[in-house]
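> whatever this is, show me its structure:
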Amino acid sequence: MKKKREDFLPINAEDMKARGWDQLDILLITGDAYVDHPSFGVAIIGRLLEIHGYKVGIIAQPDWRDIKDFKAFGDKPPRLFVGITSGNLDSMVNNYTAARRRRKRDVYSPGGVGGKRPDRAVIVYANRVREVFGKVPIVIGGLEASLRRFAHYDYWQDRVRRSILLDSRADLIVYGMGERQVVEIAQSLESGIPIEYLTYLDGTVAKTKSLDGLKDFVELPSYEEVSTDKEKYALSFKLQYQEQDPFKGRPVVQKHGDWYIVQNRPAKPLATHELDRLYELPYTREYHPIYEKEGGIPALKEVKFSIVTHRGCYGSCAFCALVQHQGRIIQSRSKESILKEVRLLTKLPDFKGVIHDVGGPTANMYKTGCSRDGEGYCGKRNCLFPSPCPNLKKSHQEYIDLLRSIRQIPGVKHVFIRSGIRYDLLMADNESDFLKELCEHHVSGQLKIAPEHVSPKVLKAMRKPSFEVYAKFREEYKKVNKMLGKKQYLVPYFISSHPGCGLDEMIQLAEHIRDLKYNPEQVQDFTPTPMTLATCMYYTGIDPLTGEKIYVPKDMGEKRMQRALLQFRDPKNYDLVKKALKKAGRDDLIGSGKKALIPDRRPGAHRRKGQRRKKKC
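Here you go, the predicted model:
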């Protein structure tokens, strides 16, 4: 049974008046369709503000080409502030491929149809709000705002852009997950503190003309310096990267002309009971009824029967922005809260007995983390690179106990893990037999894993474990499945064109794929997204944490060759693969030998143009 409109937060003036309201306290605008599910950030923020007593309305995917949609609740601005997000993804990542081609699909839009959100959605929406409501306080957040808080390299324009705080003309950025901050902002504004004085809140970025009164801060090279000097850009990244600690972090300042952008230290991680409360809010777990005729929202299908167990990731992969957004510290929900949610899912009318995922950014990090919790980061090394830290709590036993309890709930037939596992963490755990438990109960025929590459040089740039660790895990996985009498396979994910990867390294990876007799259906070409370590390497040609020069494949021709090498068996890639092999001097891999990647001739090239293969009778 579908939920009714009154079960959701208001989406227009009619819904608002039906509740007896004449004005909103807070207006939230999102680039995603409105899905009232805890996997959608605006739903969490909206429900949280609601239980704190605020009148909240949501405008989802407004038409930015007109101001009409921005007046969905009338001409009167919200009493406290407007909160803006591009949605669950950066709008540029959502709208474009790594080859800078516009995507046709958008799983966060009705029917999966693209084109419902503008490029740089946060900036566009915020400037429209200024046009409609004038000086109303504007707070921007979500992934797009969070990762563009400093001067940053923009891949799509191939230049350094200013902090999004200035281009959007907003008053504050909430960076990270944001629940603590938005409530504190609402309460501060409610108490009469003007928005321009809220420059001190943890987990926020403010702008100011003066640094008077600010002590013990780190100043980055200015926007003007980092936009013209790549060494200064690398230094700037290193300085801010080292200050993302919620316990010991200091304010970080970057000058932009007459303005100073001030990042306060990250907000403290949520305690278990606080995280439990968030996921137990009264979500309908449905998309809004207005999308029914358009076929619903595809993104909901992937998460509706999945469980989020924790936040954060201490993997710190160079190409991933999680450490800059959710942080390294694992914040886990209680077992009781998770089981309560599973029981709720089993009562939904369309539940078929399958829990699709039980995890987080990395599933098997649940209840793991640093034994020095509460003291902040070590500051000396990453938790898993180049090998697991001695201070790391690596036991999977609590995760195993959780999964066993979920399997025992009436109505649950299968429990799968889709959010990925860190095999290096698994291999480092000598206290529990998680691999056997995983293979016996939680793999649906294939286990997706992310070794990413085979070259030691590239893996070092990625901050990933050595390939020997993956090879050992692969053998253990085979051994356990054989013991269980199961035929289950590994599906490894690989990345092309990552900083540090040239044609030689990509050919080395292609040879590995050949030896595995593996034919990747999905491959990933590295996309430089704001505020990642790898993006800094891509733009500057420098590893900012070591100061070493690093090779970067930027030429689109080479990037196409590298991607083609991942799928060298596909006839469509023949010319690109052959070109790559000849350019690298690897003619030995062309021909009919056992080690060859491709034959001398393109498949089918012996037939004359227009000639068809005869059909067998």
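> use CA for all of it now, contacts and neighbours both
OK.
> for K352, see how far away D25 is.
40 Å (C-alpha to C-alpha, to the nearest Å).
> meant to ask about L589, not that
The value you get for L589 to K352, if C-alpha to C-alpha is used, is 49 Å.
> pick out whichever of the two has more residues nearby.
Per other C-alpha atoms under 10 Å, whichever of L589 and K352 has more neighbours is L589, with 20 against 14.
> please name the residues that touch the closest residue to that one other than its chain neighbours.
Spatial nearest neighbour of L589, chain neighbours left out: A596 (4.1 Å); criterion: C-alpha to C-alpha, 6 or more residues apart in numbering. Shown in contact with A596 (C-alpha atoms under 8 Å, 6 or more residues apart in numbering): 588-590.
> could you double-check that D7 lies in contact with T284?
Yes: using C-alpha atoms under 8 Å, D7 makes contact with T284 at a distance of 6.9 Å.
> so between the two, which is more surrounded?
Neighbours per residue (other C-alpha under 10 Å) separate D7 from T284, with T284 holding more: 17 against 12.
> which helix or which strand is home to the more buried one?
Secondary structure assignment for T284, by DSSP states H and E: no helix or strand.
> show me the longest helix that occurs in this protein.
As assigned by DSSP state H, the longest helix anywhere in the chain is helix 467-484.
> another one to check against the first:
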Amino acid sequence: MIIRPERPITDWLPLTLNEVEKRGWDEVDVVLVSGDAYVDHPAFGTAVIGRIIESEGFRTAIIAQPNWRDDLRDFKKYGRPKYFFGVTAGCMDSMVNHYTANKRLRSNDSYTPGGEAGYRPDYATTVYTKILKELYPDVPVLIGGIEASLRRVTHYDYWKDQLMPSILVDSGADLLVYGMGEQPLREILKLVKKGVPLNTIRNVNQVAYLQDSSEALPDDRGWNTVELASHEVCLKDKIKYASNFKIVEVESNKWQANRIIQKVGNETLVINPPFKIMDEKEIDQSFDLPYTRLPHPKYKKRGPIPAYEMIKFSINMHRGCFGGCSFCTISAHQGKFIASRSEESILKEVDQIVQHPEFKGYISDLGGPSANMYRMKGKDESICARCQAPSCIHPVICSNLDTSHKPLTKIYQKVDAHPEVKKAFVGSGIRYDLLVDDFNKNNQDGNHDEYMEQLVTRHVSGRLKVAPEHTSDDTLRVMRKPSFKYFKKFKQKYDKIQEKHELKQPLIPYFISSHPGCEEADMANLAAETKDLGFQLEQVQDFTPTPMTVAEVIYYSGVHPYTLQPIKTAKTKEEKLAQNRFFFWYKPEFKSWIRSRLHKLNRADLADRLLSNPKKKIQGNEVVGVVKNKKKRFR
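The predicted structure is shown next:
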């Protein structure tokens, strides 16, 4: 029988053995192991999962950033948990966390006190799980978080430059939860309460596991099954690997999805269909758990945790993204359908933030994965239930998509009216194409214009981030992004509002170099187009192939997974450097190289545009490309 633990709601979950003993516990039911420092806040996955486990009546404790190198006492400090270990690499894939696009080791870690690097291993989920399996071979291990989620099936690993099987194979974990974990976790906990061992759980949505290939698949849920090409076939045939991805992406974003299976050696990987996106009540329940909203006091002497400092006065209003960008993992992990919190829940969080002892009246972000998708969904949900498209807005906006910004404008206005809030900014990037009438024609009541006016005049903190990503239509099609002409139209609209209100808030456009489908001349044209618009790009991020993205599949296989047609990709250091250099047309040391290179490409016209004096006054902007697992709200 499980007894619900009693505790003051202001307590952190136990992070030390002393804290466990102070509660009078003689054992822990579930132990969570994380690659991140423990911050008890709804933006950090370990806190959310821990609070859910606690809310279901289990005693749970956390092992954060354990020493994995030589001394394994961290893994043993609570002893054997009664039910299972839960393991996550943290809010980012550990390899994206550790390395740049050029595979150089990063010097800091935003999820560690003091920003120090070196507190988690490469492939953290696998390393932690293997250690636990060696120490406690009979205790089940459940893995989750973004690293496990995006590596649940055969995937290309950029850092090893090889195709790898499901993370279940390498880690030896018993069960994997993919995507946002609240719904499957609650179902798993209900079964555990009934005495079902975690390593025998099979018929829960949104989990994956391995079973012997001679075993029959469970059939009591009536799921249809789709089989992928085996891992061994994928190792020999890149086209088969690319074909697999299309199936995985389509099934991951369907309301009535099929179960996926894949042979791996003598075992079968089974991936159960996802849950339907959380409704308002369910997502509110997750955000309204009794978090302290603070890092654990243990870290005070080690310095601030940068990721927490970034979000401590921000509010995440929704999850998911229907953009489906080829390089981004948001829809792969959070889903393409938007799960929005209630207005009541959001305003309740505002009330909590203003009570923070360091709050000075400024909310840093009212946002989400894409800031302006709040409450957007299909007008007729029966159409959404049948839809297999990976994006709701590419190549055109779906006629069934309700893109009204009225609910979001209303939230902004209510937060603005809070007596303790001086300013509430939008720090997340916005989908500017949703605000361009030529692209999004659903603006009959002027709700886009009302939103733009509210946004520009009240919620821009000095500059506004947007992500055109490129200027070449061919490259943008591969990216699943709209034509650059819509960015220009948005900029005109934005500048007009600024001029009207006598504001000077520059746009900060994000771009990526070396993306699949992009050639040197495309990058030179990007540099010329942005120069003509008055931008001077000071920093650009090279593309990083991240598991479970279209762009990663193209990078590895050389073909688009939906068409199986070849797409060229810059891969060598020399090719990537050449694309990057065009951004720095204003640096004297590159001018000779640019002119020579463009003449060889028979694009003397671009050389003249780049190297002539600018027609517009140049504004100094730091333009950073998208880091593929960048979202601080991932788990």
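> ok so, going back, aligned to the residue nearest to L589 of structure 1, what sits in structure 2?
Residue pairing (TM-score structural alignment): A596 of structure 1 is matched to L611 of structure 2.
> try K135 of structure 1
Aligned by TM-score structural alignment, K135 of structure 1 pairs with D138 of structure 2.
> D36 of structure 1 too?
By TM-score structural alignment, D36 of structure 1 lines up with D40.
> its match touches G50, doesn't it?
No: at 9.1 Å, D40 of structure 2 does not count as touching G50 under the criterion of C-alpha under 8 Å.
> please enumerate the shared neighbours of the two.
L13.
> which helix or which strand is home to the nearest residue to Y156 of structure 2 once chain neighbours are set aside?
Once flanking residues are discounted, Y156 of structure 2 sits nearest to L163: 4.3 Å by C-alpha to C-alpha, 6+ apart. L163 of structure 2 is part of strand 162-164, with elements assigned from DSSP H and E.
> got it, and V107 of structure 1?
According to DSSP H and E, V107 of structure 1 maps onto no helix or strand at all.
> translate it into the numbering of structure 2.
Under the alignment (TM-score structural alignment), V107 of structure 1 pairs with S110 in structure 2.
> can you check G379 of structure 1 too?
Per TM-score structural alignment, G379 of structure 1 is aligned with Q388.
> look up how far K160 of structure 2 lies from that match.
32 Å.
> what's near enough to touch S337 of structure 1?
Neighbour list for S337 of structure 1: 276, 280 [criterion: C-alpha under 8 Å, 6+ apart].
> what of C370 of structure 1?
Contacts for C370 of structure 1 were tallied using C-alpha under 8 Å, 6+ apart; they are 329, 391-393.
> which of these show up in structure 2 as well?
Retained contacts for these in structure 2, judged by both residues aligned by TM-score structural alignment, their matches' C-alpha atoms under 8 Å, are 391-393.
> those, buried ones only, as a ChimeraX selection?
Buried members of the kept ones among the contacts of C370 of structure 1 can be picked out in ChimeraX with the line below, counting by 16 or more other C-alpha atoms under 10 Å:
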select :392,393
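> residues near the residue nearest to A604 of structure 2 when sequence neighbours are not counted, how many?
Excluding the flanking residues, the one nearest A604 of structure 2 by C-alpha to C-alpha, 6+ apart is L598, at 5.8 Å. Neighbourhood size, L598 of structure 2 [other C-alpha under 10 Å]: 19.
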